[in-house]
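J.: Predicted structure and sequence below. I'll ask about it afterward.
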Amino acid sequence: MARTREFDDNAVLDAATDRFWRQGYAATSVRDLGEAMGLVPASLYNAFGSKHALFALCLDRYLDRNMRERIERLEAKQPPRVAIETFLNEIVARSLADPRGCLLVNSALEVAPHDAEIGAVIAARLAELEAFFHRCVIAGQRDGSITAAPSARDLARLLLTTVMGLRVLSRARPEPALLRGAARQALTLLDPPACTN
């Protein structure tokens, strides 16, 4: 008979995510994780298998809560151009509010180059974000709110690059004018050409 877990999964995963987020994967030891989660190493291994498996679970959970839920919310409730603007504005706000940066970007820089499994997770999630932008751009080109000049694919890639750039830049220069200005400039590239009569 399997033993019932004597801890709250959400609470311990939140604690582990925060520790990985603050310290990075390599600098976070199993002892650090156990301390943060309130678990002895044996319990941690029994519940999650390994530090690597725990990190993968924390990253996936973070991305579901922070990226996938935002995409679903914006696509369901806002016109395409507004959804893109809101997404970028929320990224700027989060970047300014949280000195830890973005766990996805932190992991892409630290872990992905040396870990094919985590690299594949990150690549797949970045592809989801690009696909969200691509759908919005296509819909915006159809309704006239986004320029039809560059291809939808190129604009989606530009928006993905903008998000990643904002997140990286915010770690070194968390300046509101800088980040808001960069986001604003990226959005101007979506503007349809002005009508001249």
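T.: Perfect, I can see it now.
J.: switch to C-alpha atoms for all contacts and neighbour counts from now on
T.: Noted.
J.: who's in contact with Ala156?
T.: The contact partners of Ala156, taken as Cα atoms under 8 Å, 6 or more residues apart in numbering, are Glu130, Ala131, Phe133, His134, Val137.
J.: Just the element for it, please.
T.: Per DSSP states H and E, Ala156 falls inside helix 152-172.
J.: Same question for Ala56.
T.: Secondary structure assignment for Ala56, by DSSP H and E: helix 51-63.
J.: next one: that helix to chain centre, how far?
T.: 13 Å (Cα atoms, centre = their mean, to the nearest Å).
J.: after it, next one along is what?
T.: Counting by DSSP H and E, the next helix or strand C-terminal to helix 51-63 is helix 69-77.
J.: Could you list the buried residues of the helix or strand containing Val105?
T.: Using DSSP H and E, Val105 sits within helix 103-110. Across helix 103-110, burial judged by 16 or more other Cα atoms under 10 Å covers Leu103, Leu104, Val105, Asn106, Ser107, Ala108.
J.: before we go on, here's another structure to hold up against the first:
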Amino acid sequence: MARPRSFDEAKILTAVVDAFWTQGYERTSTRDLVKCTGLNQPSLYNAFGDKRSLYRRSLEHYLECSVRQRIQRLEGFSDAGMAVTGFFAEVLDRTLNDPFHRGCLLVNSALEASADDADLRQAVAEELETIRSFFESRLLVFRVQRDGFLAIDAKQGAHHLLSVLLGVRVLARMNPDPACVTDAIEIALNSLGLPPLALCDIH
């Protein structure tokens, strides 16, 4: 019978997320992972596999605790337009208030994934599709709530919002001018007739 783990898996994965998110996959060493988790190398790899496997597990943990929970919560908004605006308001808040300028681990993974890492590229593509689908579904409801009015086709609008999101998250890694990312989001929202950021209080 396998011995029960003597550590909190979620806590370990959160520490690993912070390491990979701050330093990137390539720059994060085994020594870094041992240090941030407090586990020795054999225990760490016996529990989670090699470095690549640990990265995939930590990315999954990040997505579940961040992106998916956000979407699930926002899907409960009665005002579909505010759900989309709320999504971007939270992204903007994280972008401007992260002292390490880490951006988004999902987007960073897309940028770091090598051409021969088909599994990681597929995982990233599937998660981006989840976000795009959220945008499209909210825009379809928003159109109904606004008596059929929507500036452009919902699918096209979702593609546009996803593109803006990715651009903002890349800019986030460069310590961007707040006005630059705010304007990019506001123009995207305005082009679809969505509520402005000023109407969304995320605190």
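T.: Nice, I can see it. None of these values were measured; they are calculated from a predicted model.
J.: for the helix holding Val105 of the first structure, packing partners?
T.: Counting by 3 or more Cα pairs under 8 Å, 6 or more residues apart in numbering; DSSP states H and E, the packing neighbours recorded for helix 103-110 of the first structure are helix 51-63, helix 116-143, helix 152-172.
J.: Is it possible to get TSV of those helices that adds distance to Asp14 of the first structure?
T.: Below are those laid out as TSV (distance: least, Cα to Cα, whole Å):
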stretch	distance to Asp14 of the first structure
helix 51-63	8
helix 116-143	19
helix 152-172	21
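J.: Point out the one among those that comes closest to Glu72 of the first structure.
T.: Nearest of these to Glu72 of the first structure, taken as Cα to Cα: helix 116-143 at 9.1 Å.
J.: got the angle for the closest one vs helix 51-63?
T.: Using axes from the mean of the first three to the mean of the last three Cα atoms, to 10 degrees, the inter-axis angle of helix 116-143 of the first structure relative to helix 51-63 is 10 degrees.
J.: So for helix 116-143 of the first structure, what gets flagged as buried?
T.: Neighbour counts over helix 116-143 of the first structure (16+ other Cα under 10 Å) mark 118-119, 121-122, 125-126, 129-141 as buried.
J.: Stretch 84-97 of the first structure vs the second structure, mean deviation?
T.: When the second structure is overlaid, stretch 84-97 of the first structure sits 0.9 Å from its aligned residues on average, using mean Cα distance after the TM-score superposition for the first structure.
J.: Out of the contacts of Ala156 of the first structure, which comes closest to Val92 of the first structure?
T.: Using Cα to Cα, the contacts of Ala156 of the first structure come closest to Val92 of the first structure at Phe133, 16.6 Å.
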